[in-house]
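>>> No letters, just coordinates:
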């Protein structure tokens, strides 16, 4: 049962914070949740909860600083075998475009059911199903890859050469551009200073994230490190990667809020305009990157782990 809907961690003695949170979590029934309020990012708690309780909870940032962090922690209700939005998007790129048009997150939020996804954008399940059904008569534009049919090792190589290299090449360019625009326009548009600072933080997190995938996960997928991890270890690595994906997605959504969906002021210079275009381009690439991993590569990797460990 739910002990409290909102647990204000700032009021708890430091040595009792994590035990108290665990006590509240353990009291939850399937389908119940509670929210923690903290004065710093509680990310270490996520890893402790994952390590000690396993993959039996969901973790959703409702507010991400700078003064307070609010996180919803839930024990999901037992679900039926209906496909998730991530699984649907992985099988048909046209349906992924429908999700994108409706504002449904199918990469970081790919584990949602159709019912949950529909509710998140103010629709009912039947309306969403109708939107998806309408795509069956619409031909795809251009060449579309059937990523779900690819060998996991080949897909990992594709992600490395297309998306990992993109982050490493474009990240520094965007960071330098953000600094330049913040110096030039920051006095008049204070949000640019915050944007530049948070872009640096995001990129640093992403650079470290890529290293972890390339060192721990990709060698296992390609079988060059066969037997190096147990199935449970692979699941924990993937859970950590998915959590970092979620954090990156939250940061990109914060950028949109900060810039009012990248609305340019009347006096925007060419660099200002170029910065916003580059961030939007980066966002599109990163969400596709996360979609390929969360909804296609990671499930395949878990299957590999079950067969080889």
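All right, it came through fine. Treat the numbers as computed from the prediction; the structure is a model and nothing was measured.

>>> Only C-alpha atoms from now on, for both contacts and neighbour counts.
OK.

>>> who are the neighbours in contact with the nearest residue to residue 242 once chain neighbours are set aside?
Of all residues not flanking residue 242 in the chain, residue 294 sits nearest, at 6.7 Å (CA to CA, 6 or more residues apart in numbering). Residue 294 is in contact with 86, 107-108, 110, 242, counting by CA atoms under 8 Å, 6 or more residues apart in numbering.

>>> dropping in the other structure now:
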């Protein structure tokens, strides 16, 4: 099977450095990880030969960190809890605070991301509910290898991941792809730095769940 026929999620898991290429070209490998690379390239208007060449040119020893494919469910879940759940709970309140400050001070600026604080607050509430359901219901089932019984909750989590992806799309629209305007104040620039970090973390978080942890239960 050629790279173009493989799903984006599978490539993200098996080709070291692929997630960096996908980030660069705005290819969704978390919620959109189920589609073939060929289709993903077409959706963003990329030349498929060029994309394949970029992926094949990745250094053999380039890695995105630990090889989570070989980790047990317990190890993977513990990583998701500490690296992503705990991190998101730290990130979002501060991002909301900075967004409100930017809107209060620069609300009359043509590029002010008006509505961003409310969007982030909605994301915070939705994600807190989502993470609690994983922590209290789904993850304990997966730790006990109750894969068949977990398929219903997994379907719900996948749908909610799609909602998170849609929220990230709205975030990009409000912030000009998270690019602060020329002359933006320190808070504005710090906000956008934090938003880029949050977006990258959430994409990787969803990727590990959708394309690895949840697939094991299928």
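Now that the structure is in, tell me what you want to look at. From a predicted model like this one, the values you see are computed outputs, not experimental measurements.

>>> Show me what the residue nearest to residue 242 of structure 1 aligns to in structure 2.
Under the alignment defined by TM-score structural alignment, residue 294 of structure 1 corresponds to residue 210 in structure 2.

>>> Tell me how far that match lies from residue 73 of structure 2.
Residue 210 of structure 2 sits 13 Å away from residue 73 of structure 2, going by CA to CA, to the nearest Å.

>>> do the same with residue 157 of structure 2
17 Å.

>>> Residue 60 of structure 2 now?
27 Å.

>>> more crowded one of these two?
Taking neighbours as other CA atoms under 10 Å, residue 60 of structure 2 and residue 73 compare with residue 73 leading, 20 against 10.

>>> What's the match for the more buried one in structure 1?
That one, residue 73 of structure 2, aligns with residue 152 by TM-score structural alignment.

>>> so that match sits right up against residue 302, yeah?
No: assessed by CA atoms under 8 Å, residue 152 of structure 1 is found out of contact with residue 302, at 10.8 Å.

>>> how many neighbours does residue 42 of structure 2 have?
By other CA under 10 Å, neighbour count at residue 42 of structure 2 equals 11.

>>> Trace it over to structure 1, please.
Aligned by TM-score structural alignment, residue 42 of structure 2 pairs with residue 119 of structure 1.

>>> repeat for residue 194 of structure 2
Per TM-score structural alignment, residue 194 of structure 2 is aligned with residue 278.

>>> which residues touch that match?
residue 174.

>>> Three-state assignment for it, please.
helix (DSSP: H, G, I helix; E, B strand; the rest coil).

>>> mind checking the SS state of the residue of structure 2 positioned farthest from its centre?
Farthest-out residue of structure 2 from its mean C-alpha position, per CA atoms, centre = their mean: residue 108, at 31.2 Å. Of the three states, residue 108 of structure 2 takes coil under three-state DSSP.

>>> Need the nearest residue in space to the alignment partner in structure 1 of residue 121 of structure 2, chain neighbours excluded.
Under the alignment (TM-score structural alignment), residue 121 of structure 2 maps onto residue 200 of structure 1. Leaving aside its sequence neighbours, residue 200 of structure 1 sits nearest to residue 175 (CA to CA, 6+ apart; 6.2 Å).

>>> So what's the residue count around residue 140 of structure 2?
Neighbours around residue 140 of structure 2, by other CA under 10 Å: 15.

>>> Mean per-residue distance, whichever strand or helix holds residue 120 of structure 2 versus structure 1.
Using DSSP states H and E, residue 120 of structure 2 falls within helix 116-133. Mean deviation of helix 116-133 of structure 2 from its aligned counterpart in structure 1 after superposition (mean CA distance after the TM-score superposition for structure 1): 0.8 Å.

>>> Translate the residue farthest from the centre of structure 2 into the numbering of structure 1.
Checking TM-score structural alignment: residue 108 of structure 2 goes with residue 187.

>>> I'd like to check which residues are in contact with residue 125 of structure 1.
114-115, 118-119.

>>> my read: residue 199 of structure 2 touches residue 166, true?
No: if you go by CA under 8 Å, residue 199 of structure 2 and residue 166 don't touch, sitting 11.9 Å apart.

>>> neighbour-wise, which of those two wins?
residue 199 (16 against 13).

>>> So which bits of stretch 135-149 of structure 2 are buried?
138-139, 141-142, 147 (16 or more other CA atoms under 10 Å).

>>> my bad, should have said stretch 282-294 of structure 1
Quick answer for stretch 282-294 of structure 1 (16+ other CA under 10 Å): 282-283, 285-294.

>>> Sort out which one of these lies nearest residue 212 of structure 1 for me.
Of all the buried residues of stretch 282-294 of structure 1, residue 212 of structure 1 sits closest to residue 293, with 13.7 Å by CA to CA.

>>> you'd agree that closest one is in a helix?
Yes: counting by three-state DSSP, one finds residue 293 of structure 1 located in a helix.

>>> what sits against it?
Residue 293 of structure 1 touches nothing, counting by CA under 8 Å, 6+ apart.

>>> if I pick the counterpart of residue 248 of structure 1 in structure 2, what's in contact with it?
Applying TM-score structural alignment, one finds that residue 248 of structure 1 aligns to residue 164 in structure 2. By CA under 8 Å, 6+ apart, the contact list for residue 164 of structure 2 reads 123, 127.

>>> go with 6 Å
Applying CA atoms under 6 Å, 6 or more residues apart in numbering to residue 164 of structure 2 gives no contacts.

>>> That one and residue 53 of structure 2: what is the separation?
The spacing between residue 164 of structure 2 and residue 53 of structure 2, counted by CA to CA, is 31 Å.

>>> Equivalent analysis for residue 122 of structure 2, please.
Taking CA to CA, one finds residue 122 of structure 2 at 40 Å from residue 53 of structure 2.

>>> Please apply the same query to residue 19 of structure 2.
As judged by CA to CA, residue 19 of structure 2 and residue 53 of structure 2 stand 15 Å apart.

>>> Many thanks, we can stop here.
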